[in-house]
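Trainee: sequence first, predicted coordinates after that:
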Amino acid sequence: MCRASWLLTPWAPWAALVSLGAVTTTLLVLSLASSSSSFLQDAAPAYEYDDSLYSSDVTAPAAAVVPRRGPGYPPVLAYYISGGRGDSVRMTRLLKAAYHPRNRYLLHLDAGAGAYERARLAGHVRASFLEFGNVHVVGKGDPVDGRGASAMAAVLHGASVLMRVGADWDWLVTLAASDYPLVTQDDLLYAFSSVRRGLNFIDHRMDFDSPQEIVLDQNLLQSTNAEISISSGQRPKPDAFELFRGSPWTILSRAFVEHCVLAPDNLPRTLLMYFSNALNPMEFYFQTVMANSPHFKNSTVNHSLRLDVPDGPPLPHDANGNRSRYDALVSSGAAFAGRFGDGSGDEALLQRIDDEVLRRPLDGVTPGQWCAGSDEEPASGDDCSVGGDIDVVRQGEAGRRLASLMAGLIGAG
């Protein structure tokens, strides 16, 4: 069996140039994925900026509060939340909606965002989330094109940072700034408490006939965002492994994330090389690593627990259309939904989720058992300035619905 069938083959006079670019891109992806020291230097001091205008107003993050772990305690989630130019406000809102002091959060605005926008995001974090020391903002964003290897490298890079800033999390949740939770964190942690910690929630299917375009992601070669270059040729399907694809949004176990980042065997590195010059590698990489790994291929749940937002009604103020979209989202049992747009229809939908599902007050965080309150009178978001017990969660109807969905998916798998 030929194990190099996926390597670049000439298809045009300039194939040698693309081959050189492929080798360079592969080396850069491997370097980014395997080394987080420089990125961590930007991320761990969560409130440093490149622009000296803001550097004099820096407050160091507080020491992280360590949640209790083990039997009888909820899991810990690590969130990697990514966005670009113009996303700082949406990212702040998403953080407040998905915040819980047990979890860890890494916020990455890519190189398309300016220094002021990055400083604005860090300022919001500094003002609201210093107490538990579990939110980090990347100080210098990586250039990213969502269709290229730079997006894959950014996620792996972010995962390695989260591994270094906290050894206490169980799952990695990847979200975009345009996503939003459909359950409270108490409900989410309750649902994940009902399943074993090694499961991976990853939408996947075998890929038989997707064209294998060869691309060069220039974002790995420079410091500003750039368009990827797509060649006119294709490469043959590999015969050393089977290709799988699915949603780029995943919830991955820590063990699997460590397998991809630390690469104790050759499979993650081999696939990283293969997908470093592929189109939309985020739809393939984790799915293909998992499906071809003897240790992890039986740990999958074929669902990302994320729902695509239904298309809006033709008229933005169509109350019936927006009501049906809300009902579809809430009744789905999913944990997250995306992408939400900037229009008035989606804003009304988000506001209703805040009011009726999350019970999140304006400019506040989603309340939970960790906020001040009592068993008889649950806390509101305004009470979360005074901490309660971060190791206890209160489940509601949405949490039971999500746990039921997860149990059904696991049983069907």
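Mentor: Right, received. Where do you want to start?
Trainee: CA only for contacts and neighbour counts going forward, please
Mentor: Noted.
Trainee: my guess is Leu305 meets Phe201, correct?
Mentor: Yes: between Leu305 and Phe201 there is a contact at 7.1 Å, judged by CA atoms under 8 Å.
Trainee: number of nearby residues for Leu53?
Mentor: Under the neighbour criterion other CA atoms under 10 Å, Leu53 is assigned a count of 11.
Trainee: quick revisit: of Leu305 and Phe201, which one has the most company?
Mentor: When Leu305 is set against Phe201 and neighbours are counted by other CA under 10 Å, the residue ahead is Phe201, at 24 against 21.
Trainee: just list the residues touching that one, thanks.
Mentor: Shown in contact with Phe201 (CA atoms under 8 Å, 6 or more residues apart in numbering): Thr250, Ile251, Leu252, Thr300, Val301, Asn302, His303, Ser304, Leu305.
Trainee: Throw those residues into TSV and include secondary structure and distance to Gly338, thanks.
Mentor: Shown next, in TSV, are the contacts of Phe201 (DSSP: H, G, I helix; E, B strand; the rest coil; distance: CA to CA, whole Å):
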residue	secondary structure	distance to Gly338
Thr250	coil	13
Ile251	strand	15
Leu252	strand	18
Thr300	strand	22
Val301	strand	20
Asn302	coil	18
His303	coil	15
Ser304	coil	12
Leu305	coil	11
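Trainee: Ala177: which of those is nearest?
Mentor: Among these, Thr250 lies closest to Ala177 (CA to CA), at 14.8 Å.
Trainee: quick one, strands of the stretch 1-150 of the chain?
Mentor: Here the stretch 1-150 of the chain has its strands, by DSSP state E, counting those that start in this stretch, at 77-83, 104-109, 135-137.
Trainee: and the longest one, how far from the chain's centre?
Mentor: Its chain's C-alpha centre lies 4 Å from the corresponding centre of strand 77-83 when counted by CA atoms, centre = their mean, to the nearest Å.
Trainee: check which helices and strands that strand sits against.
Mentor: Counting contacts by 3 or more CA pairs under 8 Å, 6 or more residues apart in numbering; DSSP states H and E, strand 77-83 packs against strand 104-109, helix 149-165, strand 171-176.
Trainee: how about Ala348, secondary structure?
Mentor: Assigned with DSSP: H, G, I helix; E, B strand; the rest coil, Ala348 falls in the helix class.
Trainee: nearest to Ala348, of the strands of the stretch 1-150 of the chain?
Mentor: Per CA to CA, nearest to Ala348 of the strands of the stretch 1-150 of the chain: strand 77-83, 21.5 Å.
Trainee: picking up where we left off before, now render the helices and strands packed on strand 77-83 as CSV, adding distance to Gln395.
Mentor: Rendered in CSV, the data for those read as follows (distance: least, CA to CA, whole Å):
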stretch, distance to Gln395
strand 104-109, 20
helix 149-165, 27
strand 171-176, 19
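Trainee: give me every residue that touches the residue nearest the centre of the chain.
Mentor: With distances taken as CA atoms, centre = their mean, Thr174 lies nearest the centre of the chain, 1.2 Å away. Counting by CA under 8 Å, 6+ apart, Thr174 touches Tyr79, Tyr80, Ile81, Val155, Trp249, Thr250, Ile251.
Trainee: second structure follows, compare the two:
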Amino acid sequence: MKLIQYHQIQNFAARTHHQQNRPPYTTATTTTTTIPKDHSRCSPYVVVATFFISLLFILSLLSTSTSQLLTIRRDPALFPNRPVSLATVPYGPTPPSIAYLISGSAGDSGRILRLLFASYHPRNQYLLHLDLSAPQTERDRLAVNVLSVPIFRAAQNVDVIGKSNYAYRRGSSTISSTLHGASILLRLSSNWDWFIALNAGDYPLITQDDLLHILSYLPKNLNFVNHSSYIDWKESKRLKPIIVDTGHYLLEKDEVFYVTQKRLLPNAFKLFSGSRFTMLTRAFIEFCILGTDNLPRTLLMYLANMPYPFANYFPTILCNTDKFKRTVINHSLQYVTSNISSSKKPSSINSAEFDAMVWSGDAFATEFQFDDPVLDRIDQKVLKRKRDRVVPGGWCLGVPKNDTCSVWGDADILRPGPGAKRLEKRIVGLLSDVRFRSQQCPDE
């Protein structure tokens, strides 16, 4: 597998800053200096010493400027230092943090930016990914757009992958792309609790204040993922066929292709299938990436040549590991319907369908098309978000007539709305179901 390097947007900003602050050319005034004949020759020792002194001076300047440019300074208004006091009575549990990987292809930079605005909160960590089908200019333009938003600069929690590869939905390159993004997020921040991978067709149905408020009352070891061991038709259509995913080794975009041989089903572990969308804990992501057990690597090799393997990877690891199998909730908190975006043209759903989607209690919905009118309705009626603005939260202190989030305060302050009640009802229903235990990694 090709090793992929990534750039943080601070690196891109450093290059831009260096170019913008390059001093203009100025014509120096020339003067004639008379050098005595006895000093027309310099000693070679003086030349060598001058060279090394100049070199050390230049290196010190470079190291100083680089360290200043790459130092992450978050706005203290968002993250104030709180002295620990036993006399202080907390109003509630400390809000958690979510790591988001938002991915897309060529032409998706606008959709990714809109999804970032709709799901933004200063406490979270965000990593934006455009695969290799997008030109580098689009990737750089996305980084510049991120840098132009004041709250993103203040919170220092949005990064862009500068160099990526293809991620075919039909192949295993989607797994490697997701694991790559998750590993970067582990290095970027040590504070997040859950990992969510979104694509350009997803959109939130509740605010981040709603989501963080409800998650703050839940154990941080719960993994939300649809899963089932019932494979039926998938055995012949998806589990036994062998494909070649060219996204692993080609720079040019090329489709996957099938081979004539068939594979045997494994007997060392049981295969589970699920959905693309998951909400996974940090402990489980570390288990998959850091290699404390051999199952994630073994399964990755087994699924390398399988069609549509992404829906099998995380559910199979969860349900074949004793440490995590009892932490699974058999629901991904994502709403999926073919009625929202059933065609390539922007869809128009009626009020009953829209209300059913919103009142489902799910945190996200999927399969939205580009510029779908449904997204505007979600922004106006659910998220209360203005165009090219982030969703207002408890940290926003500005005047409502202008941009509410142009002035910000403590990021730990949440202002949950009606979406929190809907999500609470959904999760309580899942946990109180008499079939809850029997639906955890069922052996059907």
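Mentor: Cool, got the structure. This one's a predicted model, so the numbers in the text were calculated from it and none came from an experiment.
Trainee: about what we covered before: the residue nearest to the centre of the first structure matches what in the second structure?
Mentor: When the second structure is aligned by TM-score structural alignment, Thr174 of the first structure is paired with Ala197.
Trainee: what's the match for Ile231 of the second structure in the first structure?
Mentor: Using TM-score structural alignment, Ile231 of the second structure pairs with Phe208 in the first structure.
Trainee: kindly report the same for Pro95 of the second structure.
Mentor: Matched by TM-score structural alignment, Pro95 of the second structure corresponds to Pro74 in the first structure.
Trainee: out of the helices and strands packed on strand 77-83 of the first structure, nearest to Gly133 of the first structure?
Mentor: Distance to Gly133 of the first structure, taken as CA to CA, is lowest for strand 104-109 among these, at 8.7 Å.
Trainee: from the contact counts, what lies against the closest one?
Mentor: Contacts defined by 3+ CA pairs under 8 Å, 6+ apart place strand 104-109 of the first structure against strand 77-83, strand 135-137, helix 149-165.
Trainee: again, 10 Å this time
Mentor: helix 37-43, strand 77-83, helix 88-97, helix 115-128, strand 135-137, helix 149-165, strand 171-176 (3 or more CA pairs under 10 Å, 6 or more residues apart in numbering; DSSP states H and E).
Trainee: how far does that strand sit from its chain's centre?
Mentor: 9 Å.
Trainee: and the counterpart of Glu353 of the second structure in the first structure, what element?
Mentor: Matched to the first structure by TM-score structural alignment, Glu353 of the second structure sits across from Arg325. For Arg325 of the first structure, the host element (DSSP states H and E) is helix 319-331.
Trainee: and the corresponding residue of the second structure for Leu272 of the first structure, what element?
Mentor: In the second structure, Leu272 of the first structure lines up with Leu300, judged by TM-score structural alignment. Assigning secondary structure by DSSP H and E places Leu300 of the second structure in helix 295-302.
Trainee: how close does that helix sit to the first structure?
Mentor: Compared with the first structure after fitting, helix 295-302 of the second structure deviates on average by 1.0 Å (mean CA distance after the TM-score superposition for the first structure).
Trainee: re the thing from before, any idea how far the residue nearest to the centre of the first structure lies from Trp370 of the first structure?
Mentor: Thr174 of the first structure sits 23 Å away from Trp370 of the first structure, going by CA to CA, to the nearest Å.
Trainee: what about the aligned residue in the second structure for Val135 of the first structure, how many neighbours?
Mentor: Taking TM-score structural alignment, the alignment pairs Val135 of the first structure with Val158 from the second structure. The tally of other residues near Val158 of the second structure (other CA under 10 Å) stands at 24.
Trainee: which ones are touching the spatially closest residue to Val158 of the second structure that is not a sequence neighbour?
Mentor: Nearest residue to Val158 of the second structure in three dimensions, chain neighbours excluded: Tyr126, at 4.7 Å (CA to CA, 6 or more residues apart in numbering). If a contact means CA atoms under 10 Å, 6 or more residues apart in numbering, then Tyr126 of the second structure has 98-102, 116, 119-120, 156-160, 185, 188, 196 as its contacts.
Trainee: OK, contacts around Phe257 of the second structure?
Mentor: Applying CA under 10 Å, 6+ apart to Phe257 of the second structure gives the contacts Arg170, Gly171, Ile242, Ile243, Val244, Asp245, Thr246, Pro307.
Trainee: I should have written Tyr217 of the second structure there, sorry.
Mentor: Residues in contact with Tyr217 of the second structure (CA under 10 Å, 6+ apart) are Gly92, Pro93, Thr94, Pro95, Pro96.
Trainee: that one -> the first structure?
Mentor: Match for Tyr217 of the second structure (TM-score structural alignment): Ser194.
Trainee: related to what we said a few turns ago, output the contacts of Thr174 of the first structure as TSV; include the columns neighbour count and distance to Ser231 of the first structure.
Mentor: Converted to TSV, the contacts of Thr174 of the first structure look like this (neighbours: other CA atoms under 10 Å; distance: CA to CA, whole Å):
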residue	neighbour count	distance to Ser231 of the first structure
Tyr79	25	34
Tyr80	23	31
Ile81	23	31
Val155	19	25
Trp249	19	26
Thr250	24	29
Ile251	24	32
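Trainee: returning to what we had before: any idea how far the match of Tyr217 of the second structure lies from Leu349 of the first structure?
Mentor: 29 Å.
Trainee: next: Leu17 of the first structure.
Mentor: According to CA to CA, Leu17 of the first structure stands 49 Å off from Leu349 of the first structure.
Trainee: swap in Ile214 of the first structure?
Mentor: Separation of Ile214 of the first structure from Leu349 of the first structure (CA to CA) stands at 39 Å.
Trainee: equivalent analysis for Met152 of the first structure, please.
Mentor: For Met152 of the first structure, the distance to Leu349 of the first structure (CA to CA) stands at 30 Å.
Trainee: give me the contacts around stretch 424-436 of the second structure.
Mentor: So stretch 424-436 of the second structure is contacted by 210-211, 213-215, 218, 328-331, 333, 359-363, 419-420, 423, 437, 439 (CA under 10 Å, 6+ apart).
Trainee: how about 7 Å then?
Mentor: Stretch 424-436 of the second structure is contacted from outside by Ile214, Gly361, using CA atoms under 7 Å, 6 or more residues apart in numbering.
Trainee: what does stretch 235-253 of the first structure correspond to over in the second structure?
Mentor: On the basis of TM-score structural alignment, stretch 235-253 of the first structure is assigned to residues 263-281 in the second structure.
Trainee: show me where the stretch 301-444 of the second structure has helices.
Mentor: Secondary structure of the stretch 301-444 of the second structure (DSSP state H, counting those that start in this stretch): helices located at 310-319, 351-358, 373-378, 418-432.
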